[in-house]
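Colleague: here's my sequence, what's the structure:
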Amino acid sequence: MPLHLVKLCVGIDAPDQLRALQHGRRLAVGDALVHTTRMIPRRADEIVPGGSLYWVMKGAVRCRQTILDLEPVTDPETGRSACRIHLDPTVVDTEAWPWRPFQGWRYLPPEKAPPDRRTGTGGGAGGADDVAAMPDDMQAALREMGFL
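Modeller: Sure thing, here's the model as predicted:
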């Protein structure tokens, strides 16, 4: 099972806002979707292929994107090493799991990664569609009480 990364998504409150921002950048820069970070993961061979970048928004992991490649680069302005994280443009909503603030990124083992958000044909009262339609704070409260 692949290793994942988790990173704060500063200034973004919801997955839809991230989708809109990245779509705008892709239109302006080209089709490549790249996020640059200062440190290069030492465990890159465990991340690619199959790992994801999980985004923390407003104190909780809210979505993820598949990592396609990790490219070591040198910042031309500073001469410092950096890492370009090449991402799949598809943003997948996850269950909202609380996450404390941190700097940079952290490794996330697959067994500790939040599951993708449930969606589906549901079919009415108590179905998957009903859960997906709930506000994130309501889902978090119900999860704490053990109902979800």
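
Colleague: alpha carbons only for contacts and neighbour counts from here, please
Modeller: Fine.

Colleague: could you look up the SS state of the residue nearest to residue 40 when sequence neighbours are not counted?
Modeller: For residue 40, ignoring the flanking residues on the chain, the nearest one in space by Cα to Cα, 6 or more residues apart in numbering is residue 83 at 5.1 Å. Recorded secondary structure, residue 83: strand (DSSP: H, G, I helix; E, B strand; the rest coil).

Colleague: buried residues in the longest helix along the chain, which are they?
Modeller: Criterion DSSP state H: the longest helix present in the chain is helix 15-29. Using 16 or more other Cα atoms under 10 Å as the test for burial, helix 15-29 gives 15, 18, 22.

Colleague: with stretch 43-60 instead?
Modeller: Residues 47-49, 51-58, 60 are the ones in stretch 43-60 that count as buried (16+ other Cα under 10 Å).

Colleague: any chance of these in JSON lines, with secondary structure and distance to residue 129 too?
Modeller: As requested, these are exported to JSON lines (DSSP: H, G, I helix; E, B strand; the rest coil; distance: Cα to Cα, whole Å):
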{"residue": "47", "secondary structure": "helix", "distance to residue 129": "32"}
{"residue": "48", "secondary structure": "coil", "distance to residue 129": "32"}
{"residue": "49", "secondary structure": "coil", "distance to residue 129": "31"}
{"residue": "51", "secondary structure": "coil", "distance to residue 129": "27"}
{"residue": "52", "secondary structure": "strand", "distance to residue 129": "25"}
{"residue": "53", "secondary structure": "strand", "distance to residue 129": "25"}
{"residue": "54", "secondary structure": "strand", "distance to residue 129": "23"}
{"residue": "55", "secondary structure": "strand", "distance to residue 129": "23"}
{"residue": "56", "secondary structure": "strand", "distance to residue 129": "23"}
{"residue": "57", "secondary structure": "strand", "distance to residue 129": "22"}
{"residue": "58", "secondary structure": "coil", "distance to residue 129": "23"}
{"residue": "60", "secondary structure": "strand", "distance to residue 129": "21"}
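
Colleague: would you do the same for the sequence below? I want to compare the two.
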Amino acid sequence: MLNIIKLAVGCPSLEVLRERLNHYRVNGHATVQTRTMPKRAEEVLDGGSLYRVMDGMILCRQPIIGLKSCQRADGSTGTLIVVSDDIIPVQPRPMRPFQGWRYLEPKDAPPDLGNSLTQDGIADLPPQLRRELAELALI
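Modeller: Predicted coordinates:
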């Protein structure tokens, strides 16, 4: 299993991301367009997720369903990363900007906001407050 991490440019929150998912769909599934097909596609398709960076923080992931070649608006070829509609919040983690996408090994991926965080009430906090707490290394 291997993950991909990609910036969600101009997307300040999970709510905006959820809204965007309705605009780029193929066969009923949400997609994210990128230029290149991952060379390690088999590993990505073996349970990988697309982690999203918003305003300098990794905030969520979406399970990857498939990868599909496409024709871009300028006539060049591209790739659609087909993802689940499930947006899974993860423990916020700062991330510097980068171009395109990167592989993200499972050992380096932030954990989901799971049961222990939910029991502590952290998952119920507004996203901006979670972000500020993460920037202060308090969660």
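
Colleague: spell out the residue ranges of the strands in structure 2.
Modeller: With DSSP state E as the criterion, structure 2 has strands at 3-7, 25-26, 29-34, 49-54, 57-71, 77-83, 88-94, 101-104.

Colleague: pick the most deeply packed of those.
Modeller: Comparing the strands of structure 2 by mean neighbour count (mean count of other Cα atoms under 10 Å), strand 49-54 comes out on top with a mean of 26.

Colleague: whereabouts in structure 1 does that strand align?
Modeller: Strand 49-54 of structure 2 corresponds to residues 52-57 of structure 1 when matched by TM-score structural alignment.

Colleague: the matching stretch against structure 2, how far on average?
Modeller: Once the two are superposed, stretch 52-57 of structure 1 sits an average of 0.3 Å from its aligned residues in structure 2 (mean Cα distance after the TM-score superposition for structure 1).

Colleague: residues touching stretch 93-107 of structure 2, excluding its own?
Modeller: When contacts are defined by Cα atoms under 8 Å, 6 or more residues apart in numbering, stretch 93-107 of structure 2 is touched by residues 1-7, 34-35, 53, 56-59, 110, 134-135.

Colleague: try stretch 14-32 of structure 2
Modeller: 8, 11, 59-60, 80-85, 87, 127.

Colleague: centre of the chain to it, how far?
Modeller: 12 Å (Cα atoms, centre = their mean, to the nearest Å).

Colleague: for that stretch, measure first residue to last.
Modeller: Criterion Cα to Cα, to the nearest Å; first-to-last residue distance in stretch 14-32 of structure 2 is 15 Å.

Colleague: next: stretch 111-123 of structure 2.
Modeller: End-to-end distance of stretch 111-123 of structure 2 (Cα to Cα): 12 Å.

Colleague: can you give me the buried ones in that stretch?
Modeller: Counting neighbours by 16+ other Cα under 10 Å, one finds that the buried residues in stretch 111-123 of structure 2 are 112-113, 122-123.

Colleague: which residues touch that stretch?
Modeller: For stretch 111-123 of structure 2, contacts defined as Cα under 8 Å, 6+ apart pick out 60, 88-91, 124, 130.
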